[in-house]
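Peer 1: This is the structure alone, sequence omitted:
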């Protein structure tokens, strides 16, 4: 029996287009998959509740697919560096492979582990798998990173085309006596007291196979209307692929090439271009996080440190979280989020703007709530998008751009279908009583702009 290869899975819960898995199989020795629930390593952000729910189900499918192909996925809990070293000792592993991560704490963990394993004589290799363009490969003419999306995405498109996705392995060579594994149910990832995940179960089916079906359905049925209807939350034109990309059930390379092959130069080409530009926005978020690891805690634009956030009223934050603001689009969006772990992107902008600019609550409080309640919240896109709305981030919307939630509802939910689904008391044909508006939009807009004057004076 040879020295086995460990494949350390992180945010890449798939068999197809998994370069680390492919390298392990090609090494020609038994392969052991590993997933570590790391809530101990310094700087690693604990997962939110909705993310933990998704992780449980995605891991369950990945574990079963490993078994079907002849190997095992070992589950362990603890500080990742220590767990991997222990597994190498237990199994006599001769190699460890993983796909790269781009957050600051995660890169430190991986670099330290790589060094320790090599010193111990273990082969180690990492691979590009979860972004199309690794953050250090896209630079300005001066050699620095980008802070504006349009030139960033143009520079990406001038790079060599993203590689073709790798096929899924038919078999994974296993080991006669695999190491012990934790029981997934013992990790307590699913809510029980209370079980608030009914809406998530109704809306989502985590796992690689469901992710592939969703991509295929989107390309076949929705891509053609994406460009025209993507801002309408009731239109059903969005891809719903964000949690699939967040957990790596699909690789961005698969999404990229399948979209281009499906669209070709035909009538869906414009929609395909618009959709892939959103994939580019995800790339820009990871590019920004790589160069600014404190994205969830600190303003990217330092002048916003002077913003005079008042002490938030707990009741105001509660009303926003619970969808009781008295503004139909905000309330509908926040209830969709709580029920399903998801919110349409246009509505995310509306609800975020309302919290930051009408309630004058620090963007970090909203980012924390989305981190806990979104199934697709990742370390890059979640804080990146909150800072974009707040005006403090990369290529940000200016602070004085304050969404009027009522005008947004009139424009993007003209028939009221979205509001009727999630906040039916605002519809004319129901007996429900909507909440009274908690603030005056004009007055709070003026208050926000007055506060922004402090930032302008600090420059």
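Peer 2: Noted; the coordinates are in hand. Keep in mind it's a predicted model, so treat the numbers as computed, not measured.

Peer 1: Every contact and neighbour count from this point should use C-alpha atoms.
Peer 2: Will do.

Peer 1: residues in contact with the residue lying closest to residue 2 once chain neighbours are set aside?
Peer 2: For residue 2, ignoring the flanking residues on the chain, the nearest one in space by C-alpha to C-alpha, 6 or more residues apart in numbering is residue 29 at 6.0 Å. Contacts for residue 29 (C-alpha atoms under 8 Å, 6 or more residues apart in numbering) come out as 2-5, 173.

Peer 1: From residue 14, how far out is residue 29?
Peer 2: 20 Å (C-alpha to C-alpha, to the nearest Å).

Peer 1: can you give me the strands for the protein?
Peer 2: Along the chain, the segments classed as strands by DSSP state E run 5-9, 31-37, 72-77, 95-99, 123-127.

Peer 1: circling back to that earlier point, quick check, nearest of the contacts of residue 29 to residue 387?
Peer 2: Each of the contacts of residue 29 was scored against residue 387 by C-alpha to C-alpha, and residue 5 proved nearest at 40.7 Å.

Peer 1: let's bring in a second model and compare:
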């Protein structure tokens, strides 16, 4: 029996969608006929695993929530923010509110699916519907299939099918921001401090959430040159949903074939994760590559992490990552290839390091990128393609501007000699891969 003294609400649960505009789940919640209470949970199952208590991503989320709360308060509502494990938090909320429905947007990572199944079960025990919606991608799971009705595992045919299907209907915004008068009336809801969660606020400068038309128009020409401001660095905003993928894809469709391609890659890797869940369990997409005899030298791995390999482009990339939480995409490919193929260190080690450091860390894209570099993934670089870091530097940083910025010690006595000879490393890699793949 419902307690009439509790506020009757539908709850919209923010996760990877820290915005009010063009928010699919929020739109549906606001159309429910119930007053809507927005919620965010600082999830201890995630936060407790973070080793860096100065993690810039936590600051980013926190600042976005502060802005969200202020906007909601201007509308006569508020944001409910809790800290704990989702199951414990939801049981507490059910004690405090007469929850009639829960709305949220889907997340496709393994933990997120298990979490949502758990919360849906809790809601089911109280006969509370738990509604989820597509918001983080344009096409999900099995929406784009081959002529044989199977998921694509090669990007180009997937992207062609994606473009053929992507009519204006799929890029249309949800007018959620126009319906905020349907939020529940609330004020002064508690908001845990970062200190209460054992985190410290960092004075980080985060990328803007807008992409200029000029940058998008010149993206094809400039995107491979790390010294140029040729990329949008919009990844962190897409990761946490502070911007809408639909609005960004609309602009890209009008402006830049290549920029839109990068957004299609996001969908591609998400559908790989959904349809081939073994990649989310630490396994190679191509199982034969799990037989590779990795060297896994811990000292060499540490030198790679610290940007002390003696290969300037690799070291510049690692210094940029360690300092800013960002690394240019061309350089990500070079640093990843170097770790896996020059040093024969398991790609999972690099994947975990990037997961810890990248502001825009997204499991599906990070896993896809590392498996591409290792040759073990979908649409992967063939194992015999081994980047020469010196040649890559000459091609994409000919004047050395990027390298000089991030490796100022380059021409000093303190700069190390190369950790391994390129020709030797290439031959060793080819031999090791052939032995594994010819078993």
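Peer 2: Cool, got the structure. Nothing here was measured: the structure is a model prediction, and the numbers come from that model.

Peer 1: if we can go back for a sec, include distance to residue 149 of the first structure and mean neighbour count when you put the strands of the first structure into JSON lines, please.
Peer 2: Listed next are the strands of the first structure as JSON lines, based on distance: least, C-alpha to C-alpha, whole Å; neighbours: other C-alpha atoms under 10 Å:
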{"stretch": "strand 5-9", "distance to residue 149 of the first structure": "30", "mean neighbour count": "25"}
{"stretch": "strand 31-37", "distance to residue 149 of the first structure": "34", "mean neighbour count": "23"}
{"stretch": "strand 72-77", "distance to residue 149 of the first structure": "38", "mean neighbour count": "21"}
{"stretch": "strand 95-99", "distance to residue 149 of the first structure": "25", "mean neighbour count": "24"}
{"stretch": "strand 123-127", "distance to residue 149 of the first structure": "25", "mean neighbour count": "16"}
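
Peer 1: In CSV: those strands, plus distance to residue 19 of the first structure.
Peer 2: What follows is the strands of the first structure, written out as CSV (distance: least, C-alpha to C-alpha, whole Å):
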stretch, distance to residue 19 of the first structure
strand 5-9, 10
strand 31-37, 13
strand 72-77, 17
strand 95-99, 7
strand 123-127, 6
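
Peer 1: so what's the most centrally placed residue in the second structure closest to, chain neighbours aside?
Peer 2: Against the mean C-alpha coordinate of the second structure, by C-alpha atoms, centre = their mean, the closest residue is residue 362 at 2.1 Å. The spatially closest residue to residue 362 of the second structure, leaving aside those adjacent along the chain, is residue 239, at 6.4 Å (C-alpha to C-alpha, 6+ apart).

Peer 1: Just give me the match in the first structure for that neighbour.
Peer 2: Taking TM-score structural alignment as the criterion, the aligned counterpart of residue 239 of the second structure in the first structure is residue 246.

Peer 1: Settle this for me: that match is touching residue 379, isn't it.
Peer 2: No: counting by C-alpha atoms under 8 Å, residue 246 of the first structure does not reach residue 379; the two are 9.3 Å apart.

Peer 1: Looking at these two, which is more packed in?
Peer 2: Just comparing residue 246 of the first structure and residue 379: by other C-alpha atoms under 10 Å the higher neighbour count belongs to residue 246, 24 against 21.

Peer 1: State the distance from the more buried one to residue 360 of the first structure.
Peer 2: Counting by C-alpha to C-alpha, the separation of residue 246 of the first structure from residue 360 of the first structure is 30 Å.

Peer 1: Ok, residue 240 of the first structure next?
Peer 2: On the measure of C-alpha to C-alpha, residue 240 of the first structure and residue 360 of the first structure end up 30 Å apart.

Peer 1: The two: which is more packed in?
Peer 2: Set residue 240 of the first structure next to residue 360 and count neighbours by other C-alpha under 10 Å: residue 360 wins out with 22 against 18.

Peer 1: Who are the packing partners of the longest helix anywhere in the first structure?
Peer 2: Of all the elements of type helix in the first structure, the one with the most residues (DSSP state H) is helix 269-291. Other helices and strands packing on helix 269-291 of the first structure, by 3 or more C-alpha pairs under 8 Å, 6 or more residues apart in numbering; DSSP states H and E, are helix 149-157, helix 223-229, helix 252-263, helix 381-390.
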